[in-house]
Structure formats: structure tokens, C-alpha cells
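> A predicted structure for the sequence below; I have some questions about it.
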Amino acid sequence: MSILHVILLAIVQGLAELLPVSSSAHVVVAEKLLGLDPTTPQMTLLLVMLHTGTMFAVIVYFWNQWKKTYFSSGDAFKRFLIRLVWASLLTAVIGEVIIKVIEKTAFKGASKGEIELLFGRLDLIAPALFAAGLLILLAGLMEKRRMGAHEKVYGDSVTMRQAGWIGAIQGLCLPFRGFSRSGATISTGMLTGASKERAERFSFALAVVLTPPAVGREVMRLVKASHAATAAGVPIDLHGSMMMGLLGAVFAFLAGLLALRWLSSWLEEGRWYLFGIYCLVASVVVFGLYHAGY
């Protein structure tokens, strides 16, 4: 894997992770087009570092907003924490149940790693992108109607009901690559009555909470792969891979900041629905790539 490959993947990850267009779908397509193997330990380490870079981009970008909204007083923080825990629990429970159901029905006898690889197939990513596009388009058109009618939504934080719906929809799209997490959660917040600003703030706060466990899981997988490679007499160059990972994290961080500025701008201008149109078009392109043999 060359430095150019790392930079390209970092930019794709940084932009697509934080824009509502599904980073997993774009990274899978990029890996296939670049001829990279996503199962190698080096690739696993790189993806861990890219996720870490985008997580820090979210923290830097939203920190002042979160301080003003969620940490302005003890009561504000308590309300935020209760909603965050509620949404996180729903995400974890619903996501785990769906994964178990998939394991027991559609892919009997397959390991979690094998199932993840199966969900990396382009013919499964395409319909997930299409579904995400429809949800984003619906929320965007509803927001345009609300803006046209000069309707206003008051309050700084999402309600318990809105937090519950956001957590539930996030759990629902956990296994499916192509179903944008930010697209689904922000759209759900808007469809349940939250303002676009509240939905955006809460969605990314929830993402920061859920990113470390996901990164930890990938690190454990990397450690196991490293031990297996060493036992097989093919040790991994962890130092070289870490340097590549750090380079990728920096570019993912910078691309993430750019993506968040873009996202906030389009939300503010009532252009959220355009991300939905993009996902619909992308689903057709991905399906075409699948039939082309990728």
C-alpha cells in the first residue's frame, strides 16, 4: 500500500464519514478500485487510524457548540447525558439483535468477520445506499416545506422521544454498509420534529460516544491478526503501518473538518435533500460496478 493509497483513502473516509453518504460504502468501493485487500492487518490498522482522525475532527468542530448547549449548566448536562445514554442503549440492543438474527437466519454458521465481508459486497451496499437516499430525501423535502411555511422549532436539546428514535435507527443501520449513520440519524431527528441544528449536534455527539468501542473492536482484531501472522512466520511491520496510519489520520482529520463545514452549510441553506439525491445516484453507480465485476 503506497502513500498515495493512504492519502486517497483518508480523504474518502474523512469526507464520506461525516457527510451523509456512507463512508463504509465509499471506502469499500475505493478499496476495490485500488485493488486493496480489506482483510489485511495493515488495512485494519489504517481504518482504525482513519476513524480516530474523523472522531477528533468532530470533537474540534462541535466543541464550542456542545459547551454552549450541553455543558452550560448542571441541568443541561444531566438532560443531555440521560438522552445520550438512552440513545446509546437502544443502538447497542437493536444493533446486536439484528446482527444475531442475521447470523442465525441469512448466514448460518458464518463468523462475524465473514458476515462483515459479505456485507461489503456491492450488490448489498447498493440497496442500502438507495434506502438511505430515500430517507434523507424525505427529511430534506419536509425541512424545505417547514422553512417555506416559516415554522420554527424551539429548544436546544432533542427530546427523549427524538433521542430514542435516533438511537433506534442507528442500531437498525449498524450492520448495513451503505446506510449512512449520520444521514439516518440526522434525518430521523428532523422527521421526528427536531430542528436540523439540534439533530446534527446530537447525532455527532452520539457518534463520538460510539466510536471508541468500534475502534477498540478493530484493535483487538488487529492484535489477533498480528499474533497469527507472527506464528506463521510472517511478522507485520507495525512501525511502518503505524506511520502510514498516522499520515492517514491527519488527512482524515482535515477532510473531516471540511466535510462538517460543508454539511452544516447545506443544512443551514435547506439543501439537505441533495445528499439524498447523491445517495440514490451512488446506489445506481455501485450496482453498475457490481455488474462490471468489481
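Nice, I can see it.

> contacts and neighbour counts: CA atoms only from here.
Will do.

> how about the strands in this protein?
Under the criterion DSSP state E, the chain carries no strands.

> Hmm, residue 260 is touching residue 17, no?
No. Taking contacts as C-alpha atoms under 8 Å, residue 260 lies outside contact range of residue 17: 9.8 Å.

> take a look at this one as well, against the first:
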Amino acid sequence: MSLFEAVILGIVQGLTEFLPISSSAHLVIVPALFGWTFDPQVVFPFDVIVQVGTLVAVIIYFWKDLRKILFAWFRAIQHRNLFETQDARLGWFILLATLPAGIAGVAIKSLVESAFHSVSATAFFLLGTAALLFLGEGLGKHTRSLAQMSARDAIIMGLFQALALFPGISRSGATITGGLLRGLDRSSAARFSFLMSIPIMLAAGGLEGLHLLGQPDLWAYTLQLLTGFLTAVGVGYASIHWLLGHLQRHSLKGFALYCFILGMGVLLWQVF
């Protein structure tokens, strides 16, 4: 893997992790389109590192919110009043939203891993993301704020997050759709989508990090790994900021159309 390829894939991860167009799909499709082939000893650590980069980006962006939520959550436990404040409630909702994907990740791990080796399957799932986004825009009422969120909303968004285990199903797209279908406005659904991504990304990053320690000659690719990581952090932070502003004025239909065109394009490319 060259430094140029590391920068491009870092940009792809940083953009597509938070924009509702599926990072997993793009990390499968982009190398296939350019005919890039990488040493398996580089691919696994690189994928882990750039995913950690986007995790760092979302933590930095929401640091003030996370600190308030954590302090309120611990105080609520100390006071034995779990829903003492809005921030404490939000902390519990984030944990509730994490459960479905965590359970599904263990239950269907082998099925998910097999899907990552198929460009065609990834394209089909990308069409699924397009359908979800159109569904959320068409059926959602977009009237409720984060302060009006309930435990049921959190669980349903968590179920939608479980769909995103498959490559091509956008995690942010699926969870935002879940929020829209529950009546949340776009900005609130997106904000909670980003917050609820943190525990699952921490867990996944931790598990993959343990496997990473066993990789031989890891330090031989330090420059590529560091380049991809820093690129993913910077681009990921910028994409969060841009999307939250964009959704205050615009719908998700543009992203849905993009996913549809890309998915159909890749399927046709595979056929011809």
C-alpha cells in the first residue's frame, strides 16, 4: 500500500463513516474499481486503524456532550434515580441502542464476514441503504427533538444499527432512518446516531485491536497506518460538522439517490 492509497482510503473512511452512504461499501468498492490489491498483512491493520480514526473524530467532536452525559449518568446512579436529568436519560438510551448490534454481531459474525468478500453483495446492500433513506424521508414526521426521545426510540434505532453489520448498509443512514420513522427531526436523529455509534465502535475497535497485536511485521507499515489514521480523523470530524448543518436545511434524498446510482452502477459493472 502506497502513501497515496493510504490517503485516499483514509478520506473514504472519514467521509463515508458518517455520511449515510456506507463506509464498508466504499472500502470494498473503491479498491476494486481502481484494481488495487493489498497484502492481507496490511489490509487488516489499516482497516482497524482508520476505523479508530473515525472513532477519535466523533469523540473529539462530541467531547463536551459526552462529558456532560457521563457525569450526569454517574450522578444518577449515585442518587439511585436513573433518569434524574435529560443527560442521564441520554446515557441510558445510548446503552440501550448499543445492545441489538452487539448481540447481532456475535450471533451472525460468520455471515457478515462472508458478505465482505463479495462486491455484488455489497452493491445489493447499498441499494438497501437507498431504500431505507427514502423510507425515512417518506414516512417520518420529523417533529420531535432529542429532549422528547424515549427508550423505545433508542431500542428501535439500535435495531436499525444492527442492519449495518452488513457491508453496504450505512450505519448512520440506517440509524437516522430509525429515528426519522420514530418522528425525530433530522438533526436530532443524526446527533443521536453519532452518539450511539461510540460504544459499538469502541467495542469493535478494542476487539480488533487485540487481534492487531498479533500481526507480524506491523511496524513495517507504520507510515501508511499513521497517514490513514490522521486522514480519517480530520475528514471524519469535518464530515460530522458538515452533515449536522446540512440536515438542518436539506433531506436525505440526495444521499439515497447516490446510493442507488452507485449500487446499480457496481452491479452493472460486475455483469459487463
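Arrived safely, thanks for sending. None of these values were measured; they are calculated from a predicted model.

> what TM-score do we get after superposing?
For this chain pair, the superposition-based TM-score is 0.86 by TM-score structural alignment, normalised by the length of the second structure; 262 aligned residues with a C-alpha RMSD of 2.4 Å.

> thinking again about what came up before, so residue 260 and residue 17 of the first structure - more neighbours on which side?
Between residue 260 of the first structure and residue 17, counting by other C-alpha atoms under 10 Å, residue 17 is the more crowded of the two (28 against 20).

> Next one: the more buried one from residue 51 of the first structure, what distance?
Noted for residue 17 of the first structure: a distance of 8 Å to residue 51 of the first structure, by C-alpha to C-alpha, to the nearest Å.

> quick one: buried residues of the longest helix along the first structure?
The helix that spans the most residues within the first structure, counting by DSSP state H, is helix 196-231. Across helix 196-231 of the first structure, burial judged by 16 or more other C-alpha atoms under 10 Å covers 196-208, 211, 215, 218-219, 222, 225-226.

> The first structure: which residue goes with residue 247 of the second structure?
When the first structure is aligned by TM-score structural alignment, residue 247 of the second structure is paired with residue 267.

> Same question for residue 53 of the second structure.
In the first structure, the residue paired with residue 53 of the second structure is residue 53, using TM-score structural alignment.

> residues in contact with its match?
14, 248, 249, 250, 251, 252, 253, 256 (C-alpha atoms under 8 Å, 6 or more residues apart in numbering).

> switch to 10 Å and redo it
10, 13-14, 47, 245-256 (C-alpha atoms under 10 Å, 6 or more residues apart in numbering).

> what does residue 185 of the first structure give?
Each residue near residue 185 of the first structure by C-alpha under 10 Å, 6+ apart is listed here: 20, 135-136, 162-163, 165-171, 173, 191, 199-200, 202-204, 206-207.

> count of residues packed around residue 250 of the second structure?
Residue 250 of the second structure, neighbours per other C-alpha under 10 Å, totals 11.

> Just to check, residue 94 of the second structure is in contact with residue 150?
No. With contact defined as C-alpha atoms under 10 Å, residue 94 of the second structure and residue 150 do not form a contacting pair (11.1 Å).

> Neighbour count: those two, which is higher?
For the pair residue 94 of the second structure and residue 150, the greater number of neighbours falls to residue 94 (24 against 13), based on other C-alpha under 10 Å.

> Please pull up the equivalent of that one in the first structure.
So residue 94 of the second structure corresponds to residue 84, using TM-score structural alignment.

> Identify the residue spatially nearest to its match, adjacent ones excluded.
In this structure, residue 84 of the first structure finds its nearest non-sequential neighbour in residue 206, 6.5 Å apart by C-alpha to C-alpha, 6 or more residues apart in numbering.

> One more: residue 263 of the first structure?
The shortest distance from residue 263 of the first structure to any residue other than its chain neighbours is 6.1 Å, reached at residue 19 (C-alpha to C-alpha, 6+ apart).

> what about that neighbour, neighbour count?
23.

> what sits against it?
13, 180-183, 256, 258-264, 275.

> again, only this time at 7 Å
259, 260, 263 (C-alpha atoms under 7 Å, 6 or more residues apart in numbering).

> ok, the residue mapped onto it from the second structure to residue 193 of the second structure distance?
Matched to the second structure by TM-score structural alignment, residue 19 of the first structure sits across from residue 19. Using C-alpha to C-alpha, one obtains 11 Å as the distance from residue 19 of the second structure to residue 193 of the second structure.

> Need the overlap of contacts for the two.
By C-alpha under 7 Å, 6+ apart, the residues touching both residue 19 of the second structure and residue 193 are residue 172.

> which residues of the second structure does stretch 241-252 of the first structure align to?
Under TM-score structural alignment, the match for stretch 241-252 of the first structure is residues 221-232.

> What is the neighbour count of the alignment partner in the second structure of residue 133 of the first structure?
By TM-score structural alignment, residue 133 of the first structure lines up with residue 130 in the second structure. A count of nearby residues for residue 130 of the second structure, using other C-alpha under 10 Å, gives 29.

> residues in contact with the residue nearest to residue 130 of the second structure when sequence neighbours are not counted?
Using C-alpha to C-alpha, 6+ apart and skipping the chain neighbours, the partner closest in space to residue 130 of the second structure is residue 256 (4.1 Å). Each residue near residue 256 of the second structure by C-alpha under 7 Å, 6+ apart is listed here: 130, 133, 134.

> would you list the residues you listed in a markdown table and tack on distance to residue 37 of the second structure?
Listed next are the contacts of residue 256 of the second structure as a markdown table, based on distance: C-alpha to C-alpha, whole Å:
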| residue | distance to residue 37 of the second structure |
| --- | --- |
| 130 | 28 |
| 133 | 32 |
| 134 | 34 |
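
> from those, which single one is nearest residue 77 of the second structure?
Checking the contacts of residue 256 of the second structure against residue 77 of the second structure by C-alpha to C-alpha gives residue 133 as the nearest, at 36.9 Å.

> That closest one and residue 105 of the second structure: what is the separation?
As judged by C-alpha to C-alpha, residue 133 of the second structure and residue 105 of the second structure stand 23 Å apart.

> Of these two, give the one with the bigger neighbour count.
A count of neighbours by other C-alpha under 10 Å puts residue 133 above the other of residue 133 of the second structure and residue 105, at 28 against 19.

> Just to check, the more buried one is in contact with residue 173?
Yes. Contact criterion C-alpha atoms under 7 Å: residue 133 of the second structure and residue 173 qualify, at 6.5 Å.

> Helices of the second structure, start to end?
Going by DSSP H, the second structure shows helices at 3-16, 23-34, 40-61, 63-78, 86-107, 109-115, 119-139, 151-163, 171-181, 186-212, 222-246, 253-271.

> Using a markdown table, lay out these together with distance to residue 145 of the second structure.
Listed next are those as a markdown table, based on distance: least, C-alpha to C-alpha, whole Å:
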| stretch | distance to residue 145 of the second structure |
| --- | --- |
| helix 3-16 | 25 |
| helix 23-34 | 27 |
| helix 40-61 | 20 |
| helix 63-78 | 16 |
| helix 86-107 | 12 |
| helix 109-115 | 33 |
| helix 119-139 | 16 |
| helix 151-163 | 12 |
| helix 171-181 | 10 |
| helix 186-212 | 6 |
| helix 222-246 | 14 |
| helix 253-271 | 21 |
